[in-house]
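Novice: sequence and predicted model, in that order:
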Amino acid sequence: MKILVTGAAGFIGFHVCKSLLSHGHEVLGLDNINNYYDTSLKYARLGMLGVAEANASIFNKLSSSSNSHGFRFVRLDLSDKESLLALFQDEQFDVVCNLAAQAGVRYSLENPSAYIDSNIVGFLNILEGCRHNNVKHLVYASSSSVYGLNKKVPFETSDSVDHPISLYAASKKSNELMAHTYSHLYGFKTTGLRFFTVYGPWGRPDMAMFLFTKAILNNQPINVFNRGKMERDFTYIDDITEGVVRIVEDNYTKQYDSKPLYKVYNIGNNNSVKLIDFIEAIEQKLQVKAQKNMMGMQPGDVERTWANVDPLIKDYGYSPNTTIQEGVDAFIDWYREFYNV
């Protein structure tokens, strides 16, 4: 298939591109390479995808680069409607995997307009591109943040998600509603994936795994929010990638046409891990005791997340099987090699 992956220079997008290429698909990666975090990491990911001399100097607006392995890259912002729709018309994608978004709960308190431009306007442009160019299936990133103040665990997609507590969460719930509308009106499949705390090699520098590892190795204290009384459904990147790719490739299966036009799934580890236990796994690998700066609850945060992924197991054979210690070890091995620590 010819597949568009947005957010290709991002953490999950990079891994999804890599997997799809290994399966023989033609992949066009799109990213605006914004400066939400260190862009050198984004360029390094593109380099791993075979984009020659991946650095800021060669990527101007709408410039592209390709290699012999079926991967092409275009630098483009989803809010640029005219250029995005032209790309859809020129390429005629079979499937679109929209992983581009302005991420981060806490950052949405500082720069709310970035979330509207990318997550609302940008997503609408993606839907319009699919609608007008016969895209068979749109797979898109939602977030566990949509569950907001829900107390019942594990979280199920049948739960009410009418109480988001961050603009990021509200933007992701909006994406689900927009996708439902377009599936209903225009008859193409949309599948939303509520990601639960993804971590692993090539991860984002603003995520806990990265922040904790960096601080401990530099003999600096780590900020432990809610005094460590947090629980997260930490999910290793390889498990996430395997699930995403199964859904993207679903067009090949006999069951594809019998599945509903619109569906939302949780995609997580099917388990809730205490933050303190997660920190202990890092300490175990580094053989260093962390200096903990115990802090209160942060605005927009929730105390606990836990995904019920039974529907994804039933429909796609999804099977997260990476233990926390295995995942933490793999991330730290990558971190030490990449940063020469």
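Specialist: Cool, got the structure. Numbering: from 1, shown residues only.
Novice: going forward, measure contacts between C-alpha atoms and count neighbours the same way
Specialist: Noted.
Novice: which strands and helices sit next to the helix or strand hosting Val139?
Specialist: According to DSSP states H and E, Val139 maps onto strand 137-143. Judged by 3 or more CA pairs under 8 Å, 6 or more residues apart in numbering; DSSP states H and E, strand 137-143 is in contact with strand 95-98, helix 167-186, strand 189-195, helix 237-248.
Novice: among the ones you listed, which is nearest Lys274?
Specialist: Ranking those by proximity to Lys274 (CA to CA) places strand 189-195 first, at 17.9 Å.
Novice: which residues are in contact with the closest one?
Specialist: 136-144, 176, 179-180, 183, 260-268 (CA atoms under 8 Å, 6 or more residues apart in numbering).
Novice: what are the ranges of the strands in the protein?
Specialist: With strands called from DSSP state E, the chain shows them at 2-6, 26-31, 64-66, 71-75, 95-98, 137-143, 189-195, 198-199, 222-224, 231-232, 235-236, 262-267, 273-274, 292-294.
Novice: let's bring in a second one:
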Amino acid sequence: MTLLVTGAAGFIGSSVAKALLDRGEQVIGIDNLNDYYDPALKRARLERLTAAHGNAFTFEQVDFGDQAALETFAASHKFDRIVHLGAQAGVRYSLVNPQAYVRSNLMGQINMLELARHREVDHFVYASSSSVYGGNDSLPFRVEDRVDHPISLYAATKKSDELMSESYAHLFRLPMTGLRFFTVYGPWGRPDMAMWIFTKALYEGRPLQIFNGGDMRRDFTFIDDIVRGVLACIDGPPADDGGIKAGGSKSPHAVYNIGNHRSEELMRMVGLLEQATGRDAAYDFQPMQAGDVRDTFADITAIQRDHGFEPSTSIDEGVPRFVEWFKQYHRID
């Protein structure tokens, strides 16, 4: 099987591509390698894939938000399934550069849906986000919950992606799976995520900027667990049998939470970082950021039932593994 993976230089995209390659699949990766964070990290992820898998992995720098560029790329490639993990990420950056989210997450999504439709792929798997739950205060978040009150533009684009995908699944009977990721962390992670920011600050002796006085909880999900869940979903496209799919769809379109099903206090994560780095933290407490939420907590009943997903990595194990990778990557003694 040949799979097209978008965002192949990203954190989740490169990790999923590696797992697919490890089990013998052919992977075509695309990414625009933008400078939202250091492109050197993105290139290092790609080098890891190329070094280990040679001709089984093909990469091209393509902006899927550019319809003409995507069509030019696709004209010379064949693939059976699409794993669309590329997006403009980040809640706070959407307050600064909203156009980037419209281009990548809205235009990009419709461009990829059109590609999937005309290629008649077996399955279209795409990234959504726990951000779609907005200010919901009923925990844990369930895929059946209403998600029509986003509190950030990023969340609004991700909910829009789900709606567009539902319409394509209905109109063209195209099997689709949307994945609402919950605070993914681990080796080869993203520099804009709290765990990376805090670890860097600890090693540099700077105070940690903590929002809402530290009164926040997150469903931290280790990258290895995420990858296992994504692969299980790739291998199990929703059937077009008229039944109700996860998320309430009657089309061949399922939406799942993919999290750890544990909501951890932010300050407990900080304590684990202190232990792993051997550094004591100083704090710069700040009010809640616009567009942010206090708590996240994934109900994973649907993905457990349909795909046997069982996350196994607690933050007690995952945080030290991230810090060890961080030290190696940055050559910290």
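Specialist: Received, thanks. Note that the coordinates shown come from a computational prediction; the quantities given were computed from them, not determined experimentally.
Novice: what TM-score do we get after superposing?
Specialist: Scored against TM-score structural alignment, normalised by the length of structure 2, the superposed chains reach a TM-score of 0.94; 324 aligned residues with a CA RMSD of 1.4 Å.
Novice: what stretch of structure 2 does the strand holding Val139 of structure 1 fall on?
Specialist: Under TM-score structural alignment, the match for strand 137-143 of structure 1 in structure 2 covers residues 123-129.
Novice: need the residues that contact the matching stretch.
Specialist: By CA under 8 Å, 6+ apart, the surrounding residues in contact with stretch 123-129 of structure 2 are 80-86, 116, 155, 158-159, 161-162, 174-182, 233-234, 237.
Novice: reformat the strands of structure 1 as TSV; add distance to Tyr316 of structure 1 and mean neighbour count.
Specialist: As requested, the strands of structure 1 are exported to TSV (distance: least, CA to CA, whole Å; neighbours: other CA atoms under 10 Å):
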stretch	distance to Tyr316 of structure 1	mean neighbour count
strand 2-6	19	24
strand 26-31	22	24
strand 64-66	31	18
strand 71-75	26	22
strand 95-98	17	25
strand 137-143	14	24
strand 189-195	12	23
strand 198-199	19	23
strand 222-224	36	20
strand 231-232	24	20
strand 235-236	17	26
strand 262-267	11	22
strand 273-274	24	16
strand 292-294	40	15
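Novice: TSV for the ones you listed, including distance to Ser19 of structure 1?
Specialist: Below are the strands of structure 1 laid out as TSV (distance: least, CA to CA, whole Å):
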stretch	distance to Ser19 of structure 1
strand 2-6	12
strand 26-31	10
strand 64-66	17
strand 71-75	11
strand 95-98	13
strand 137-143	15
strand 189-195	18
strand 198-199	17
strand 222-224	33
strand 231-232	26
strand 235-236	15
strand 262-267	17
strand 273-274	27
strand 292-294	37
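Novice: for the counterpart of Val309 of structure 1 in structure 2, give me its contacts.
Specialist: When structure 2 is aligned by TM-score structural alignment, Val309 of structure 1 is paired with Ile300. Contacts for Ile300 of structure 2 were tallied using CA under 8 Å, 6+ apart; they are Arg142, Tyr256, Asn257, Ile258, Gly259, Asn260, His261.
Novice: quick one: Ile300 of structure 2 and Arg262 of structure 2, what's the gap?
Specialist: Using CA to CA, to the nearest Å, Ile300 of structure 2 is found at 10 Å from Arg262 of structure 2.
Novice: in stretch 158-177 of structure 2, what counts as buried?
Specialist: For stretch 158-177 of structure 2, a neighbour-count test (16 or more other CA atoms under 10 Å) marks 158-162, 164-166, 168-170, 173-177 as buried.
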